[in-house]
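J.: Predicted model, plus sequence, below.
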Amino acid sequence: MPAKFYCPTLWIFSALAALWAVGCESPAPRDAKALAFQAPQHWSSNGHFAEPAVTGWLQAFNDTGLTELVNAGLIDNFDLKSAAARVDAAREQAVIAGSGRWPQLSLAQGYQRAKTNAGGESSEYGAFTALFNLSWELDVWGRIKAGQQAAETDAEAAGDDFHAAQLSLAARIAQAYFEFSEAQLQAAVAAQSIKDRGVIADLVRGRFNKGLTRGLDLRLVLTDLANAEAQLAQARNDVQLIGRRLQALLGRYPDNQLRQSGSNQLDPALSLPQPPPSLTAGLPAELLERRPDVIAAFKRLRAADSRLESAEKALLPRVTLTGAGGASSAALTEIIDPRAAAWNLAAGLAQPLFTGGRLQGEIRFNEAKVQEAFNQYQSVALNAFREVEQALAAEAWLRTQEQALREAVQQTEASRKLAVYSYRQGLIEILTLLDSYRSTLNAQSAHLAVQRQLLNNRINLYLALGGGV
């Protein structure tokens, strides 16, 4: 059987054609709704399925002080300014990544002075030079374009991160504002309790001086009064701690002097507002298009796909154009004469043959990064669903708890008044009276706490749903 001979040139072009076919394949388009877990059709804790989700939540509280503080924080907060700078840096990184698609031209100017010895005679000469270099990689397969696309998508994700940072900052300022209001109310409740207990202490002291009660009763009353004063000190310390934290969120020096623009002092809230009664959460599928952190995670997955595409196309030949030229003359005026210029242009085709596994390693590296970005997206999406479901369920339970504690406050206040009357009549012991005061203070404090938790949970729900402030 005669031996068959293959043309090396034909084999090379066949291999390059195969590489070209592989290199021109684009990654499969991604679907943001293609999740690794089953997303529900409706929220399990919400009955308003057909209504669109809320888009702006700040005005719903109808609190001008809160609105002004949030708007000020969105302008002056330093962490948010850092996030804005990261967006600018990511956009410029995309410009850098795409610069390789354009010709690179440089010009070098100089002066040379040299001395030579020939035949025992020496001579010196000088020359002015003006040289340019040109290089341009023709992005035939789209390798550089894929890298640029990855950087641009990362820049878009950074913009979504900035939007998420805005929402998070607005939520933290609002929650700190409500915590500050609660702390002030807690201090006011503790101060009123001390005033009421002071009346009882005077009563018991007067009865003790008349020999109508034991010294133990007076000791117990004074001990209870001292404990109440300690609670007031703790409440006032909470006020200054939360106030300084709120100032730091606003980008202000924490001097514990909260002020609104156009006023000397932030007026303390006389009561915590009720959460807005109506709330629509929309459909779960809408969350993937509303939450900026979910959107950013998906864009980073697409950026990872583009980087993998660029790494795979690095196996293909690179077509480059190079050029060099310039002029050299002893007279400075002559180097600008076009007749004195010399130049050359060249086109080349470079095919990687052996790189010690670098190119294959970069492909496997980017494949792993794609898997990392995919699973990160799934994790962020799943966490977003959890936060919404958790906040929806918590609101119902917190409302039930708030109603129960409101009833407890009314009952303890009535029992305290009855206990004072009964003690004056000698019908109960001092411990029962002191217990009534402690129960009243604890019920009032717990009621304020759950009111603030209800407001915080509503803000958490707004934040979980995404959208605007």
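T.: Looks like it came in fine.
J.: From here on, just use CA atoms for contacts and neighbour counts.
T.: OK.
J.: what about Ser168, how many neighbours?
T.: As a burial measure, Ser168 scores 19 neighbours (other Cα atoms under 10 Å).
J.: How about the secondary structure of it?
T.: Recorded secondary structure, Ser168: helix (DSSP: H, G, I helix; E, B strand; the rest coil).
J.: which ones are touching it?
T.: Contact analysis of Ser168 by Cα atoms under 8 Å, 6 or more residues apart in numbering lists Leu463.
J.: now swap in Leu283 and tell me
T.: Contacts of Leu283 (Cα under 8 Å, 6+ apart): 41-43, 49-50, 52-53.
J.: Quick check: Ala396 is in a helix.
T.: Yes. Counting by three-state DSSP, Ala396 is part of a helix.
J.: now it: how far from Ala201?
T.: To Ala201, Ala396 is 42 Å away according to Cα to Cα, to the nearest Å.
J.: one more structure, for comparison:
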Amino acid sequence: MVAAIALALAGCAVGPDYVRPSMDVPASYKENGPWKQAEPKQIDSNHNWWQVYGDSTLDALVQQANQANQNIAQAEAQYREARAAADAARSGFWPTAGIDAGVGRSLSTSNGIRLGNNYSAGVQGSWEPDVWGSVRRAVEAGDASTQASIASLAAARLSIQATLTQDYLQLRITDLLIDLYARTTTAYARSLKLTQSQYAVGVALRSDVALAESQLKTAEAQAIDLQAQRSQLEHAIAILTGKAPSQFTLTALPADSQMLAKMQANLPPIPSGLPSDLLERRPDISTAERNVAVANANIGVAKAAYFPALTLSASGGFNASSLAQWFDTPSRVWSLGAALAETIFDGGLRRAHTAQAVAVYDAAVAQYKQTVLGGFQEVEDNLATLNVLDRETVAQSQAVKASQLAEQLALSQYRAGTATYLAVVTAQTLSLSNERTLVQLLGRQLIASVALIKAVGGGWDASQLNTADVAQAKNNSTAN
């Protein structure tokens, strides 16, 4: 036994030791443009990143989603499943032991007919030392799988938080558009009244009245369509927070002419960091990398099947024909044994299992590298988008001011009789279009800023993979 234990402790685990696949990581991002106005504190795991938008309603909604979203609950259950599987693999290090007791009555015809009872009780145990490292590789795979599940839970949580934040911000942009159309239809109604008054005194044409009425009804129809968009966004937010749409209502913001400027001011200047940071700060990349570690360990498990298995066993107890003699010294029985077993022919089964494990590893490496490249693309895309939208917003703001001035001048000239109502309609339509585009640009900036926060990991860090129990994972689900 001592010799076998020494052999097990000194044995080397077969199969390759894990090394993270190498990646050609660029030194900097291509699209890291001048849109960043400041370098605020780096988002980290202790920071609720959505708070940078300064909206208490959004904060409350994200907390509800952290606690009630079913996708997060599913990922948390999958983490517990992976941890239980890792514990099951770890049990292979230990011997198994059992007890038994029995009573029976039997008829024997050898040496005459004998009818009698038999009483037995005993303990038995067996142990298969991990000589070739099969259990160690299985435990390695189980631990890596558990860490992959932790990262998947973080990725699910980040995805829900980002989707909810984007839907909420888009809903608030829709509220701004609804307010814009409310103010616009009020102005169009005044213009209709003006044309009707001038038509009544004979200084305007009937076509001017029809044109003004058409313009008003078109704007009203567009405002109604915005309500449909808002309802859909509200329904999506309800589902993300774990509620049925009929049980959820999000009150519209009060009309405020400064709301656009306030939301513009809340655009966060997000530091994107270095490309190499992405390997540690994106949970989906960490999930892919841990899956590579799982596949690598499974190669060792497959290769260990080529070597003989050593099993040590022991048993002891009592066996007697009567209760009075059950535990007497003559009734004691025991046994010790060791068995060495090796498969000499399996029709290529072990070779096929090893080839399969190597193929799974190669596929996991390819998936990891593709995930890293996809992460780089997401960051570059959103950096480029924010850079372009920043310049576009400046130009669009100037266009809004110019169109508003043109609208005022056209109305003044129409009142004075020096311009047709067609010129007024053209100016008003251009003004509405420019204002709507400016609001939509803000929405695109907000959505892209959320996407960039998600693309750089939302403050998550791979050091959190060392979380030891599910309670910590649950705390992360609700706290972050």
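T.: Structure's in. What do you need? Predicted model only: the values in this text are computed from it and were never measured.
J.: After superposing, what score do the chains get?
T.: Scored against TM-score structural alignment, normalised by the length of the first structure, the superposed chains reach a TM-score of 0.85; 440 aligned residues with a Cα RMSD of 3.0 Å.
J.: picking that back up, which of the contacts of Leu283 of the first structure show up in the second structure as well?
T.: For the contacts of Leu283 of the first structure, the subset whose aligned partners also touch in the second structure (both residues aligned by TM-score structural alignment, their matches' Cα atoms under 8 Å) is 41-43.
J.: and which of those residues is nearest Ala342 of the first structure?
T.: Using Cα to Cα, Gln41 comes nearest to Ala342 of the first structure of those, at 72.1 Å.
J.: correct me, but the closest one touches Pro284?
T.: Yes. The pair Gln41 of the first structure / Pro284 is scored as a contact, 6.5 Å apart, by Cα atoms under 8 Å.
J.: Would you mind telling me which of these two has the busier surroundings?
T.: Just comparing Gln41 of the first structure and Pro284: by other Cα under 10 Å the higher neighbour count belongs to Pro284, 21 against 10.
J.: Check whether that one really touches Arg386, as I assumed.
T.: No. The criterion here is Cα under 8 Å, and Pro284 of the first structure misses it with Arg386 at 10.7 Å.
J.: Return the residue of the first structure aligned against Gln198 of the second structure.
T.: Correspondence of Gln198 of the second structure to the first structure, assessed by TM-score structural alignment: Arg207.
J.: helix, strand or coil for the closest residue to its match other than its chain neighbours?
T.: Distance criterion Cα to Cα, 6 or more residues apart in numbering; nearest residue to Arg207 of the first structure, sequence neighbours excluded, is Thr213 at 5.8 Å. Assigned by three-state DSSP, the conformation of Thr213 of the first structure is coil.
J.: is it true that Thr213 of the first structure touches Leu203?
T.: No. Contact criterion Cα under 8 Å: Thr213 of the first structure and Leu203 do not qualify, at 10.4 Å.
J.: dump the residue contacts of the residue nearest the centre of the first structure.
T.: In the first structure, the centroid-proximal residue (Cα atoms, centre = their mean) is Ala165; its distance is 3.7 Å. Ala165 of the first structure makes contact with 80, 83 under the criterion Cα under 8 Å, 6+ apart.
J.: Can you tell me what it aligns to in the second structure?
T.: Checking TM-score structural alignment: Ala165 of the first structure goes with Ala156.
J.: ok, and Ser477 of the second structure, which helix or strand is that part of?
T.: helix 470-479 (DSSP states H and E).
J.: before we move on, what about Leu336 of the second structure?
T.: strand 332-341.
J.: how much does that strand stray from the first structure?
T.: When the first structure is superposed, strand 332-341 of the second structure averages 1.8 Å from its matched positions, counting by mean Cα distance after the TM-score superposition for the first structure.
J.: Next, count neighbours for the aligned partner of Ala210 of the second structure in the first structure.
T.: By TM-score structural alignment, Ala210 of the second structure lines up with Arg219 in the first structure. Around Arg219 of the first structure there are 14 other residues, counting by other Cα under 10 Å.
J.: for the first structure, which strand is longest?
T.: Assignment by DSSP state E gives strand 121-138 as the longest strand of the first structure.
J.: Which stretch of the second structure lines up against the strand or helix carrying Leu359 of the first structure?
T.: Leu359 of the first structure belongs to helix 358-424 when assigned by DSSP H and E. On the second structure, the counterpart of helix 358-424 of the first structure by TM-score structural alignment is residues 349-415.
J.: how big is the offset of that stretch relative to the first structure?
T.: With mean Cα distance after the TM-score superposition for the first structure, stretch 349-415 of the second structure averages 1.1 Å from its match.
J.: how far out from the middle of the chain is that stretch?
T.: 18 Å (Cα atoms, centre = their mean, to the nearest Å).
J.: likewise stretch 181-189 of the second structure?
T.: Taking mean C-alpha positions (Cα atoms, centre = their mean), stretch 181-189 of the second structure and its chain are 43 Å apart.
J.: once the structures are aligned, where does that stretch end up in the first structure?
T.: The aligned range for stretch 181-189 of the second structure is 190-198, by TM-score structural alignment.
J.: with the second structure superposed, average distance for that stretch?
T.: Averaged out, stretch 190-198 of the first structure is 1.3 Å away (mean Cα distance after the TM-score superposition for the first structure).
J.: can you redo the contacts of Leu283 of the first structure as JSON lines with secondary structure and distance to Arg143 of the first structure?
T.: Conversion of those to JSON lines gives the following (DSSP: H, G, I helix; E, B strand; the rest coil; distance: Cα to Cα, whole Å):
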{"residue": "Gln41", "secondary structure": "coil", "distance to Arg143 of the first structure": "41"}
{"residue": "His42", "secondary structure": "coil", "distance to Arg143 of the first structure": "43"}
{"residue": "Trp43", "secondary structure": "coil", "distance to Arg143 of the first structure": "43"}
{"residue": "Phe49", "secondary structure": "coil", "distance to Arg143 of the first structure": "46"}
{"residue": "Ala50", "secondary structure": "coil", "distance to Arg143 of the first structure": "45"}
{"residue": "Pro52", "secondary structure": "coil", "distance to Arg143 of the first structure": "42"}
{"residue": "Ala53", "secondary structure": "coil", "distance to Arg143 of the first structure": "41"}
